[in-house]
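**Q** Return a 3D structure for these sequence lines:
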Amino acid sequence: MAKRIEFSQYGDSHVLKYVDVDIALPNDDEIIVQNKAIGINYIDTYVRSGLYPVPHLPSGLGTEGAGIVTQVGRNVTDFQIGDRVAYCQSSLGAYSQYHNVNQNVLVKLPDAVSFEQAAASMLKGLTVYYLLTQTYPLKADEIFLFHAAAGGVGLIACQWSKIIGAKMIATAGSAQKTAIAQQYGAWQTINYHTQNVVQQVMALTNGQKVNVVYDSVGKDTWLTSLDCLKRRGLMVSFGNASGPVTDVNLAILNQKGSLYVTRPSLTGYMTNRAQLNTAANQFFSHVANGAIKIEILPQQTFALQDAAIAHQTIQRRDTIGSSILIP
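**A** Sure thing, here's the model as predicted:
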């Protein structure tokens, strides 16, 4: 038996229940991971609320964790019992003491990276990897705009942009959060509660605007993001924290300068084991050598049974950086 979080209906955080479950034997391509730390991601709230429906209820939750291999399926050759591992694209159910994970989404975890760091950052780190190096490959000295820069993805992006040598204009919702983004490597910051984002971007770029905007906020920043783009610029919409962007009139892209828009996700970029290993190796090497720091505030480390409280906290936007669950 093991403990896990599951939900039997869609709704707010109160639908999350802490229950007992049997540990299923691994199928031929699966590995049982004893989770030592579990990642909490904003997408988990979309799943819980029904914005991203699941195949059936009741359902587990979460796709990210780090721990130790305790059992392997017959076809597994690259992992063995006792290995330190991490994952961020598993089937739902990572909010659990034990989780059955397909070997194709599992990576070995370097000794220099802790379970807590890995669980707090793998999904976010791989997201930053594809955003900044593949969706739109940033160049040294290039100025770009990144919303919600004091979140888990944002703080990694601040640091990765510094590795590249690009200049991030970082938005956040308070003076504290903009200060933290700058501390982590943002070139300039904008407090979107007290400053006009478009006016500030125009001032910081001498009226030139930017080639790319990375936007995980969604509905509330859609038009603002478009107005910050140069002619034929790229709007990268990779999240819906304020609600999804819907009923888009494509003519607006023409009106604002023949703009491009993409709605990427990790699954579109990590389609096989080789791509996953390349991305994870690059990210975890930055963490191991200290170029990217993953720091988890004590108040953002929650016991597994407190998953509902964790969801409430991140949805209030009371967090800075990453949050985790400890089984």
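**Q** Every contact and neighbour count from this point should use C-alpha atoms.
**A** Fine.
**Q** mind checking how far the residue nearest to residue 215 when sequence neighbours are not counted is from residue 187?
**A** With Cα to Cα, 6 or more residues apart in numbering as the criterion, residue 215 has its nearest non-adjacent residue at 4.9 Å, and that residue is residue 237. Between residue 237 and residue 187 the distance is 21 Å, computed by Cα to Cα, to the nearest Å.
**Q** More neighbours: which of those two?
**A** Per other Cα atoms under 10 Å, whichever of residue 237 and residue 187 has more neighbours is residue 237, with 23 against 19.
**Q** Next, the contact list for the more buried one, please.
**A** By Cα atoms under 8 Å, 6 or more residues apart in numbering, residue 237 lies in contact with 214-216, 218, 261-264.
**Q** To compare with the earlier structure, here is another sequence to fold:
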Amino acid sequence: MSLNPLPLTMRAVGINKYGDIDAIEDLTLPVPQPNPNEILVKVEYGGVNWLDMGYRSGTVPFPSPPPPKPLGGEAAGTIVSLPTDEGVLSDEQYRARGFHVGGKVAIWGNGAFAEYISAPWTNVFSIPDGVSTRDGAASMIQGFSALVLMSEAYNVQPGDRVLVHTVAGGMGLCFAQLIAARGATVIGTTSTPEKAEIAKAHGAAHVILYKQEDVVKRVLELTDGKGVDAIFDGVGKDTFESDLKMIRKRGTIVGYGTISGPLPPFDLRRFMQKNVKFTYATAMLYAEDPKEAREWFEGVFRLVADGTLKMRIHAEYPFTAQGVQKSQTDMVNGTSVGKLLIKIA
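**A** Below you'll find the model as predicted:
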């Protein structure tokens, strides 16, 4: 169901072939034709994520549509058309989401850097009053991932001491705020004094400058030599060895990214020295069940609405090939602080 006739084509930013950053270009593509179980959204903001580089280079470890295609995996905007499948329209969980044409939603799926995106209704979540589409796009994957991982991969408790690597990044700032809100102490790592001050303003009690300080030594000093209760690590190869030195006995290491490269093979018996628990987790597993997914995203948006989770936007990049290229360059170079967005409309 759609109120107005749609154009036949749309602007997009993406790739005609896999490649490096110069493969990104401005595209003109057909407007998606939704399947009967899908919702069509007019995009206002697209979120930039590390995974975008994998989609660009063709190295993501799961199926993805071939080029030509838009890049981007998360967006927010307004509903243009709803599903037509009667089974969907009568589904209890579909009706619980309160979708209507013109309603604000966040959506995840392939092709977010385009004027329109279509995805199954299970990938779409209503944005409540009091939360903008800007914050909806910014908090969708990173806010959701941080909340899930700190609840399921390791359930942060009051009084815990928790280490968050790259604490001034988009995920890091979400972790810092949400962990601190639970009454735990956040110790973070970052690269510059400027980033450290931003992280402290978002809940980090201590921030270690990893380019200038001995991270292991400082963490042990801050924890009376015992180490931290949990570590959230999206870095991977470069931090794994130090994680084993900084985690306390019976602590938990949560890996969720490998921006420095994948972990090399290692002997699992190394965890036995401290009875360490290690998990490499993805929050997207918790989006598979429609009821569970809705409850998680409602929780994220409540935290945004009540100010517990403040989305710091590093920049809104223009909806052009140059804009998307610049966003990926800034992310890879480590010059960004917080979330990066593409302003589509």
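**Q** TM value for the aligned chains?
**A** For this chain pair, the superposition-based TM-score is 0.94 by TM-score structural alignment, normalised by the length of the first structure; 322 aligned residues with a Cα RMSD of 1.5 Å.
**Q** Now do the SS call for residue 294 of the first structure.
**A** Under the three-state scheme (DSSP: H, G, I helix; E, B strand; the rest coil), residue 294 of the first structure adopts coil.
**Q** ok, the residue mapped onto it from the second structure - how many residues close by?
**A** Under the alignment (TM-score structural alignment), residue 294 of the first structure pairs with residue 311 of the second structure. By other Cα under 10 Å, the residues close to residue 311 of the second structure number 23.
**Q** now residue 179 of the first structure
**A** Other residues close to residue 179 of the first structure by other Cα under 10 Å number 17.
**Q** name the element it belongs to?
**A** When secondary structure is defined by DSSP states H and E, residue 179 of the first structure falls within helix 175-183.
**Q** Same check on residue 187 of the second structure?
**A** Per DSSP H and E, residue 187 of the second structure falls inside strand 185-190.
**Q** And residue 230 of the first structure, what's its match in the second structure?
**A** Looks like residue 230 of the first structure aligns to residue 248 there (TM-score structural alignment).
**Q** whereabouts in the first structure does stretch 151-168 of the second structure align?
**A** Mapped onto the first structure using TM-score structural alignment, stretch 151-168 of the second structure covers residues 133-150.
**Q** Please, which helix or strand holds whichever residue in the first structure pairs up with residue 47 of the second structure?
**A** In the superposition onto the first structure, residue 47 of the second structure corresponds to residue 39 when matched by TM-score structural alignment. According to DSSP H and E, residue 39 of the first structure maps onto strand 30-40.
**Q** What's the average distance for the helix or strand just after that strand when superposed on the second structure?
**A** Counting by DSSP H and E, the element after strand 30-40 of the first structure in chain order, helix or strand, is helix 42-49. For helix 42-49 of the first structure, the mean distance from the matching residues in the second structure following superposition reads 1.9 Å, by mean Cα distance after the TM-score superposition for the first structure.
**Q** what helices or strands is the helix or strand following helix 42-49 of the first structure leaning on?
**A** Secondary structure here is assigned by DSSP H and E; on that basis, the next helix or strand after helix 42-49 of the first structure toward the C-terminus is strand 59-60. Packed against strand 59-60 of the first structure, as judged by 3 or more Cα pairs under 8 Å, 6 or more residues apart in numbering; DSSP states H and E, are the following elements: strand 2-7.
**Q** Many thanks, I have nothing further to ask.
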